[in-house]
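>>> structure for this input, please:
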Amino acid sequence: MNAKLLHFILITVLLSFIGCSSVKVSDYVSPNYSDSEIRAIEIQNISENLKEKPVESLWKAYLLKNTENISGTSQSSDEIQLFNTSANYCLDLYYQAREKNDIVNANRYYSSLSLLAPDSVKEITIDFSEDQKKLASLATSHDARNEENDIIQTKKVSDFIAGTVTIWIDLGIKVEKGVGYANRVIGSGFFIRKDGYIVTNYHVIEETVNPKYEGYSRLYIKLSSDTETRIPARVVGYDKSLDIALLKTEVDAPYVFTLGSSLNLEVGDTIYAIGSPIGLTSTITRGIVSSYDRQLLSTAAVMQIDAAVNSGNSGGPLINKDGEVQGIVFAGITDYEGLNFAIPVEYLKAIIPRLYNDDFFDTNDTQNNSISLPKEVTSAWIGAYGITYKEPGQLEGSGVQVLYTMPGGSCDLAGIKSGDIITAINGQKVNSIEELGFEMVKLSSKMVVPFSLADSNRKDIPVYLDVRPEYPTLQIRERDSDYNLMYSLLGMKLENASASKKNQFIVTSIVKGSIADESGFSVHDSVTLEKMEAKEDDGYFVIQIYTKKRKSGYLNVSLSIGAPMDSYQIF
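Purely as a prediction, here's the structure:
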């Protein structure tokens, strides 16, 4: 299992004091839209970025138009013209998307315009609800019992094997120490449409779409009924952060799985995993749901299961006795028996319209008969870090408390600050950080949606959903000082302890359950940031800290702490 999926702590007491300093202390300054000079610069920047980032430019033009400057004048003619130009450009893009039958992007432009420039979409006569129904149907029409699919009727669990496939990635010949051998990747998948659409894990097919991979690769599938024949397949779309991919092969599926729900699963319920462990096709294992909400992915809470899972099971379906898919097997820890994980099917259903879009709705130019390139589905984020907010004395959450906002990020520019409590996004109530994460998965990046706060006077705040970086903390580090980064990285808020010594701090807040909390730090501890190194290939930071911890009797201790570059609490 990939180590960067785990939230881990690597603590080593150093034998000697490390005196070299490589800690970033400079801060990025967010644009102050109340300053007329900065407004003029922003007008120029927005104009230059309009074609490359149309919705973001429209949103920033909206912010400019609705922010008073120092002189007390709320709008200038240049700002009004910029906003109108941006709105008209986005409207043109909406019509272009409609003409291409690109429903996903049409929805993105329409929704953003409806929030920021509602007058611009008043004259649109197309029944947009029909588009919404088409998108929704992609996530709900997968039913093996649908008579239109002409699918076999199953009588026992073993019958469901017909709907599974072995994913076979041919990577050519690998040479080690002068000896060559066949190099391949084996995984599992399952049909979700009669016309050959298959779901698997992104990490199974990564070499076929990763631009950094420069070697040979060919993608095939093998049917459970014919394990000798390799059938060519292609990648339709994929989501790295959710580890989900959609494939297409030109065969009629012998069986199509129903996408069920994991919401009715309880700990102890029986589940079945079907796949090709170490290449052994048509293997079924049985187990139970061991736990929920394991935070192994930055954008999804996953299920823990004890059904036997091995290398090759990745991408296979997790089903109930009726054959309804309740999850996608994606990981197992090989050294620990019965410690395996599956992605709840709700996440698959949330992104299916975006995975399908270019392929299913034929958005290409029909004259060139080209096949769609694999579409990467990007996750959204707004540059913030927070936790589930619970009212005093309450066990259940009632929102998400923002603890940190990245300077210049969407959350910061929208006016959402540390201490604010998010209660809804896009009209959907959120009671926890997990619920907020799921609602953001359901939405496309590069669009504007309304956020509501606990403050009754702050409802429907337009916020731009930016593209989530692979490692958000790297982008935060570009914008902010390393000591401010410690809050979202370690769960430890620091404040300067000395004006003369820039790397000495006092701990002012600790997030319960965070790396800092589990490392024994507490409020009022003295901390010196000695060195911080980014291990980007492995997905974590190594932070060297010299500290006097209250829980250690204020003894001087040097620590080396490892922290993942991404977290579900960063959104």
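
>>> going forward, measure contacts between C-alpha atoms and count neighbours the same way
OK.

>>> where along this protein do the helices fall?
Counting by DSSP state H, the chain has helices at residues 36-49, 54-65, 77-99, 103-116, 128-140, 202-209, 345-360, 410-413, 433-441, 472-479, 482-490, 515-518.

>>> can those helices go into CSV with extra columns for mean neighbour count and distance to residue 557?
CSV is the format used below for those (neighbours: other C-alpha atoms under 10 Å; distance: least, C-alpha to C-alpha, whole Å):
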stretch, mean neighbour count, distance to residue 557
helix 36-49, 15, 46
helix 54-65, 24, 46
helix 77-99, 18, 55
helix 103-116, 21, 52
helix 128-140, 14, 54
helix 202-209, 21, 40
helix 345-360, 21, 44
helix 410-413, 22, 36
helix 433-441, 21, 34
helix 472-479, 19, 25
helix 482-490, 23, 18
helix 515-518, 19, 15
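
>>> just send those helices back as TSV, with distance to residue 188 too.
Converted to TSV, those look like this (distance: least, C-alpha to C-alpha, whole Å):
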stretch	distance to residue 188
helix 36-49	42
helix 54-65	38
helix 77-99	34
helix 103-116	28
helix 128-140	21
helix 202-209	8
helix 345-360	16
helix 410-413	38
helix 433-441	24
helix 472-479	30
helix 482-490	34
helix 515-518	35
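
>>> of those, which is nearest residue 160?
Closest to residue 160 of these is helix 345-360 (C-alpha to C-alpha; 17.0 Å).

>>> give me the angle between the closest one and helix 128-140.
120 degrees (axes from the mean of the first three to the mean of the last three C-alpha atoms, to 10 degrees).

>>> and helix 345-360, what does it pack against?
Counting contacts by 3 or more C-alpha pairs under 8 Å, 6 or more residues apart in numbering; DSSP states H and E, helix 345-360 is packed against helix 103-116, helix 128-140, strand 226-239, strand 244-249, strand 324-332, strand 375-376, helix 433-441.

>>> let's go with 6 Å and repeat that
If you count contacts as 3 or more C-alpha pairs under 6 Å, 6 or more residues apart in numbering; DSSP states H and E, helix 345-360 packs onto helix 128-140.

>>> and the helix it packs on, how far out from the chain middle?
Centre-to-centre, helix 128-140 and its host chain are 22 Å apart (C-alpha atoms, centre = their mean, to the nearest Å).

>>> next: stretch 51-66.
How far stretch 51-66 lies from its chain's middle: 24 Å, per C-alpha atoms, centre = their mean.

>>> this one next, for a side-by-side:
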Amino acid sequence: MRSQLLVPLIIFGVLVSCATPPAAVVTPEPMTAARYLEEGRKFLTLPTDLNFVHLLNAYQGKFEEETRLLLEAYEKKQRTLINHYKENGDLFKLRFCYNNVAAVRPIGVNEERDFYNAFVTLLRRQNYAATARYFEEEYKLSGSGNRTRPVFDSIIGYNRILAEIQVMIEYADDELIQRIKRPSGTGFLIDSRHVLTAYHVVEGIFALDTTRATVSLYVQNQRFEDVTVVAWDSLTDLALLELDRTLPVPFDSPDQLFGDSAALTQGAAMYCLGNHNGLVSTLTKGIVSSTDRKAPEVGSWIQVDAAVTPGASGGLMIGEDGKVYGMLVAGFLYEDINFVVPSSIILEVIDRLREKKRVLRPWLGLLCREDPSGSGPPVVSDVFPGSPLAPFGVKEGDLLTHINSTPVRTVVEAQRLINRLEAGNVIRLTFRTAEDTSLEFWVILDRRPDYAIFNATRIFNKLTSLYPHFGVELDHNRIATVSIAYQGRLHEIPFYKVVKVREHTDLYDLGVRSGDRLGILDDYYRNKNRYLELFHLPQGRKLNEIEDISNYIYRL
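Predicted structure coming up:
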């Protein structure tokens, strides 16, 4: 009997002794100026700027004097790192730190020129001739311009460095059936062991559904199997292939191949050399249609009307002076509207690609369009969820007014300022909201996701690309976003006004006309094809008058 009583008492005693006491309510210690300064200085000793930037964004408006002191301390840290990397010869990290200085205080024109003059001198000492030329031309320094003679006596001499590229990709399709595709392209030797081509020619080898892939090429009457893609920059659509043996080239540095694309004028004669439709070493001629055709994210392409067809991507655009002014990357098939990555962009990254260094392109996750009035700064179109910009409350319709201390007037200016930076750099952004209030904060740039610029027009400019793809042009100003129940779920459908419809297209035959409204129900890509699902609302019709909406939905 005694033991029977002891058991529950012992268990009860254990339960009582092990019970967790009620948690004390902890009141966060209020942030004071002294604590803000102390924490900021502590964060400056850490290897990354993340905590420091978060602290600035939280309290810069409350403690202005302490913020000024912290920014001075941050600049001092970056200056110390600049001197360290200068002594160690790590020039790209040196410039990374210089970019961070520009985020915390304005850089004067003379100071910037002095820095880049010294930077170019250091680049040339380390045999980064192409990168040095890029900075000379980008910042209009005294040594800008390539005054060397063409490396070949005639344009057809470039056949000696032209490469035919074949890619074999095995992949699983939507039904998990193994398929094979064999994209092809063009490339050219930039030194004795490396071939430069367009990234989109070889990007399939990195796809998630690829099970096996090989790259082979043919150059100087020699075939190379299992060629390695050693480096790439998907923003500029450049990729570098490495050969397993050396070949003779008639130049010492790749920068000797290139002319100054910034000096091109509209109407200049150009020759395009590539493997058009698999026809090796095909040379076509045309003129420069535009020297400043806006490109997704990267600034500007050169537009040329010389005939260019699939297989020529990665080919050369050569001027009558015998110098290369760019690389063929994209175009509208059989319409003599083709696009070229300028030589200035190639010069920027080619040395890093040759050293197999990653080009850490910056990414904010921000899409902008020009102000319709033509007088204002860029207008925010969208902010990617999960992007560096997402937590700050920037909305569609806000205006991007400043990057660091520089006023921004156009989308191209914004692209150029951001693309001068790298992933990991700190940047200060200023927006004017729809409520006419100022929104300013610091953000750390992320690394841009890899996708070829060849595909970026489809990803980021879907409204613009509707006309060449489907023959319909829409006003970019969204009329409304409407919730519509369709096929068992609720869809949020943005509606746009139709500006024009090309005759003899599917949409024209379906009755879509100027002034109608189109809602984009779905717009996606699969196996290189684009699919579009639209809700057509003709002029004079109202949504609440439609009984069966399936009669107004078109799939293309």
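
>>> tell me which of the helices of the first structure lies nearest to residue 316 of the first structure.
Set against residue 316 of the first structure and scored by C-alpha to C-alpha, those come closest in helix 202-209, at 10.8 Å.

>>> what's the closest of the helices of the first structure to residue 387 of the first structure?
Smallest distance to residue 387 of the first structure across those (C-alpha to C-alpha): 5.9 Å, for helix 433-441.

>>> which outside residues touch the closest one?
Helix 433-441 of the first structure is contacted from outside by 387, 388, 400, 430, using C-alpha atoms under 6 Å, 6 or more residues apart in numbering.

>>> kindly recompute the last result at 7 Å.
Residues outside helix 433-441 of the first structure that contact it (C-alpha atoms under 7 Å, 6 or more residues apart in numbering): 299, 300, 301, 350, 379, 380, 387, 388, 400, 430, 569.

>>> hang on, the earlier thing: nearest to residue 167 of the first structure, out of the helices of the first structure?
Using C-alpha to C-alpha, the nearest of the helices of the first structure to residue 167 of the first structure is helix 202-209, at 7.8 Å.

>>> the closest one: average distance to aligned residues in the second structure?
Following superposition, helix 202-209 of the first structure is found to deviate from the second structure by 3.3 Å on average (mean C-alpha distance after the TM-score superposition for the first structure).

>>> ok now do residue 363 of the second structure, which residues does it touch?
Contact analysis of residue 363 of the second structure by C-alpha under 7 Å, 6+ apart lists 423, 445, 446, 447, 448.

>>> that one maps to what in the first structure?
Aligned counterpart of residue 363 of the second structure in the first structure: residue 381 (TM-score structural alignment).

>>> thinking again about what came up before, of the helices of the first structure, which is nearest residue 271 of the first structure?
Proximity to residue 271 of the first structure (C-alpha to C-alpha) singles out helix 345-360 among the helices of the first structure, at 13.3 Å.

>>> nearest residue to residue 516 of the first structure other than its sequence neighbours?
residue 490 (5.3 Å; C-alpha to C-alpha, 6 or more residues apart in numbering).

>>> would you map the strands across the stretch 351-500 of the second structure?
362-363, 366-369, 379-383, 399-403, 406-407, 426-432, 438-444, 446-447, 472-474, 480-486, 489-501 (DSSP state E, counting those that start in this stretch).

>>> please name the residues that touch residue 208 of the first structure.
residue 217.

>>> likewise residue 195 of the first structure?
Going by C-alpha under 7 Å, 6+ apart, residue 195 of the first structure touches 251, 252, 253.

>>> what do you get if the cut-off is 8 Å, keeping everything else the same?
250, 251, 252, 253 (C-alpha atoms under 8 Å, 6 or more residues apart in numbering).

>>> same thing with residue 299 of the second structure?
Residue 299 of the second structure is in contact with 412, 413, 415, 416, counting by C-alpha under 8 Å, 6+ apart.

>>> pick the one among these closest to residue 85 of the second structure.
Closest approach to residue 85 of the second structure among those (C-alpha to C-alpha): residue 416, at 25.2 Å.

>>> from residue 378 of the second structure, how far out is the closest one?
Relative to residue 378 of the second structure, residue 416 of the second structure is positioned 13 Å away (C-alpha to C-alpha, to the nearest Å).

>>> re the thing from before, distance to residue 55 of the second structure added to the contacts of residue 299 of the second structure, as a markdown table?
Converted to a markdown table, these look like this (distance: C-alpha to C-alpha, whole Å):
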| residue | distance to residue 55 of the second structure |
| --- | --- |
| 412 | 31 |
| 413 | 29 |
| 415 | 27 |
| 416 | 28 |
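
>>> if we can go back for a sec, of all the strands of the stretch 351-500 of the second structure, which lies closest to residue 12 of the second structure?
Set against residue 12 of the second structure and scored by C-alpha to C-alpha, the strands of the stretch 351-500 of the second structure come closest in strand 489-501, at 54.2 Å.

>>> in the closest one, what counts as buried?
Of the residues in strand 489-501 of the second structure, 493, 494, 495, 496, 497, 498, 500, 501 count as buried by neighbour count, 16 or more other C-alpha atoms under 10 Å.

>>> now it: how far from the chain's centre is it?
On the basis of C-alpha atoms, centre = their mean, strand 489-501 of the second structure sits 27 Å off its chain's mean C-alpha point.

>>> what's that strand packed up against?
Counting contacts by 3+ C-alpha pairs under 8 Å, 6+ apart, strand 489-501 of the second structure packs against strand 472-474, strand 480-486, strand 517-526.

>>> format those as JSON lines; extra columns: mean neighbour count.
Shown next, in JSON lines, are those (neighbours: other C-alpha atoms under 10 Å):
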{"stretch": "strand 472-474", "mean neighbour count": "23"}
{"stretch": "strand 480-486", "mean neighbour count": "13"}
{"stretch": "strand 517-526", "mean neighbour count": "17"}
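
>>> between those, which gets nearest to residue 314 of the second structure?
The minimum distance between residue 314 of the second structure and those falls on strand 517-526, with 23.5 Å, by C-alpha to C-alpha.

>>> and that closest one, what other elements does it pack with?
With 3+ C-alpha pairs under 8 Å, 6+ apart as the test, strand 517-526 of the second structure has strand 489-501, strand 529-537 packed against it.

>>> which other residues reach the shortest one?
It refers to strand 529-537 of the second structure. Contacting residues not belonging to strand 529-537 of the second structure are listed as 512, 516-525, 543, 552-556 [C-alpha under 8 Å, 6+ apart].

>>> let's see it at 6 Å
Under the criterion C-alpha under 6 Å, 6+ apart, residues 517-524, 552-556 lie in contact with strand 529-537 of the second structure.
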